[in-house]
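Novice: from the sequence below, what's the structure:
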Amino acid sequence: MSQLTHISASDVSNLMEQELLKLGLSDHDAALISYMLTDTSLEGTDTHGIRLFPTYINEFVGGRANIKPNIHFMHETPVGGIVDADHANGLVASSWAMEQAIAKAKQNWLGMVVVGNSNHFGAAVNFTKMAAQDDLLGICLTNSDALVSIGDGLEAFLGTNPIAFSAPSKTGLFSADLATSQVSFSKIKQMLAANETIPDSWANIEQTSGSKHLKALQPLGGYKGQALGFLVQIMTALLANMPLDHQLSHLYEAPYDEPRKVSHFFLAINPKMFIGLEQFKHNVSLLAAEAKKVGPDVILPGELESKTKLQRLHTGIPIEPWLWDHIA
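Specialist: Just a heads-up that it's a prediction; the model follows:
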């Protein structure tokens, strides 16, 4: 299998699902995790797709993530509430939470759910798409282990703390998912491995004994991105009364038998509170069309991901030999 470079989405998803079922996950949870990781890789966001599978397996085996969690509201109102994820896999906890937010938004115009005691949840846009597919606006935030510096500091203090949003339109979904760091952690790791020059505006790099090490990423847009990172932390960790970014253990590092207590925030908004649904969807499509008139180089949120998905549905998902060894 060392020569394998591409495999179909259905084959990858089925292989992961079978491995998760062997660990004792429910049919629903195994299918959900497999589908979301595969779909994320189909869209080209490989760092948050099937490459996470070995780490998620380590979390289940070690006990960091509960195989059969008791996800429940600790406090609930008609428009919101706070959820104890019981250390579930983040994809499982977040799907449950966004479903609750969607149900509340359909009945009471808004649904806001904060989640504590969770784990890494893959790509944030997975959950905002859930809302948009139900003709709602979706917004999602999560805190994460510290990788981003603040001020003139060299050490990491904030997580990459992504923000995602989705809206329905006449022509599909209008979606975006962005970290609050200047570039991704994985990109810097790849550049270090290739011995490429890394701009100071991207990351703080330490050089010792002839080798370079990442100290911290730089925030997106300087102090403005730093403010966004703080916003996400306030809306997640502080509302959930969970650890701050710099107090979280790192996703890819041991111990795998101790909870991480990651926090998330989900918001579903019913546009019919303000405007007719069909008119709103028309307006979103009109906005996209007007933006494309600016020039051929305009790339709308979610456009690259959609193109990559069409391509990979035909060619398969590229998989490195090391990753195939963990899945097959």
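Novice: please make it C-alpha for all contacts and neighbour counts, starting now.
Specialist: Fine.
Novice: what about Glu305, how many residues nearby?
Specialist: 18 (other Cα atoms under 10 Å).
Novice: what residues are up against it?
Specialist: Contact analysis of Glu305 by Cα atoms under 8 Å, 6 or more residues apart in numbering lists 43-45.
Novice: run this one through as well so I can compare:
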Amino acid sequence: MRATADSVRAQILAILTAWGMPRDLAEETATVMLDTDLMGVDSHGIGMLASYEGMRRAGQVKLDARPTVLREGGPVALVDGGAGLGHPAAAFAMRLAVKKAKEVGVGAVAVVNSHHFGAAGWYVRQAAAEGCVALVTSGTKTLAMVPTRGAMPVLGTNPIAFAAPGRRQPPVVLDMATTTAAANKVRAKALRGKPIPEGWVMDGAGNPVTDGDAAVAQVFQKPEGGLSPVGGTPDMASHKGYGLGMMAHILGATLSGASFSPIRNRTQRPEDPDNIGHFMLAIDPTAFRLPGAFEHDLDDMVEVLRATPPADPALPVLIPGDPENAEREARLADGIPIPPALDRQIRDIALRANVGYLLEQA
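Specialist: Model prediction:
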């Protein structure tokens, strides 16, 4: 089925509030998850409810937690996520970073004691909407990336997102995992019965795994093999992707004192919070240039890139953020695709939460 955006948001909100999440935090989380689905990032939207339900059952996540400032001075701050879902903590941190950027030119806010926060791109888009250049990185829970010359996963997907605002043009938005694909994209493809592209997942001997169910098991259950760093298999050709993942973790987790999963997993009990970390950076261009000058030059740059002769006349040159913007328009018009396996999951979760099934056909 293809569900209306309003019904997807209503379903997420109903389940989160039934789980005990305060209304305002649930509304913000539902907004992030819906926008993620609208942009085509199916791995981080309503499909994450099953994972969050598991965390709730284990007692890992405190759904009523509100983010608080632990330390603050000048352009920087450290935020405690309170072991809650990451969406409210990350949104709070980005708002604080933007506020500081407007005051002193730059704001850098780290988050500790958080959980999965959805798509990193959502937060940089919010900063760009406020006229700021933004960067986001995050730590992760799942060990997924196989390091250069390694046979076992040690790092996570450790996302990086960047956005810069234009005036005539939409913002430039980069949102990427530092693995060839995010771990939950593997799960999303498997839910849809689709094969996994060669090069995403490998077994312990470095052989590609393309069957959806086998790939999910490889990434989430087996101690060896996993996701390749962005750029390809874990050899010297993808060493820069591996280094990029390390950088994302250092900024997104080590800086705040959040966990490094290979170490934390040695002692973490099922009910212990994941202690994920995030990093939010916002820059006000007017700290460097006259108002509007940055946006004018960015628009000029984007227009030059768009004017590049395409290799295929039917496929125009893309700017980072274009595919997500196009998908958003299409899904607002035609609905968000909900494959049968995900639909069954949502029905079961709603039943266990004692709320109605609210998804409606677009």
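Novice: got a TM-score for the pair?
Specialist: TM-score of the superposed chains, computed with TM-score structural alignment, normalised by the length of structure 1, equals 0.89; 318 aligned residues with a Cα RMSD of 2.5 Å.
Novice: about what we covered before: in strands, which of the contacts of Glu305 of structure 1 fall?
Specialist: Assignment to strands by DSSP state E places none of these there.
Novice: show me which of these is closest to Ser201 of structure 1.
Specialist: Thr45 (22.9 Å; Cα to Cα).
Novice: tell me the contacts of the counterpart of that closest one in structure 2?
Specialist: Matched to structure 2 by TM-score structural alignment, Thr45 of structure 1 sits across from Val41. Going by Cα under 8 Å, 6+ apart, Val41 of structure 2 touches Ala119.
Novice: so which of the contacts of Glu305 of structure 1 comes closest to Gly24 of structure 1?
Specialist: Distances from Gly24 of structure 1 to the contacts of Glu305 of structure 1, taken by Cα to Cα, are shortest for Thr45, at 27.7 Å.
Novice: for the residue in structure 1 that Ala83 of structure 2 lines up against, give its distance to Gln100 of structure 1.
Specialist: In structure 1, the residue matched to Ala83 of structure 2 (TM-score structural alignment) is His87. Using Cα to Cα, to the nearest Å, His87 of structure 1 is found at 18 Å from Gln100 of structure 1.
Novice: could you do Val125 of structure 1 as well?
Specialist: Counting by Cα to Cα, the gap from Val125 of structure 1 to Gln100 of structure 1 is 17 Å.
Novice: could you do Gln207 of structure 1 as well?
Specialist: Taking Cα to Cα, one finds Gln207 of structure 1 at 48 Å from Gln100 of structure 1.
Novice: what about those two, which has more around it?
Specialist: Gln100 (21 against 10).
Novice: so that one makes contact with Asn108?
Specialist: No: counting by Cα atoms under 8 Å, Gln100 of structure 1 does not reach Asn108; the two are 11.8 Å apart.
Novice: Leu277 of structure 1 maps to what in structure 2?
Specialist: Under the alignment (TM-score structural alignment), Leu277 of structure 1 pairs with Pro291 of structure 2.
Novice: one more: Met112 of structure 1?
Specialist: Using TM-score structural alignment, Met112 of structure 1 sits opposite Ala108 in structure 2.
Novice: what secondary structure does its match sit in?
Specialist: strand (DSSP: H, G, I helix; E, B strand; the rest coil).
Novice: quote the end-to-end distance of stretch 152-169 of structure 2.
Specialist: End-to-end for stretch 152-169 of structure 2, by Cα to Cα: 43 Å.
Novice: whoops, stretch 316-326 of structure 2 was the one
Specialist: End-to-end span of stretch 316-326 of structure 2 (Cα to Cα): 13 Å.
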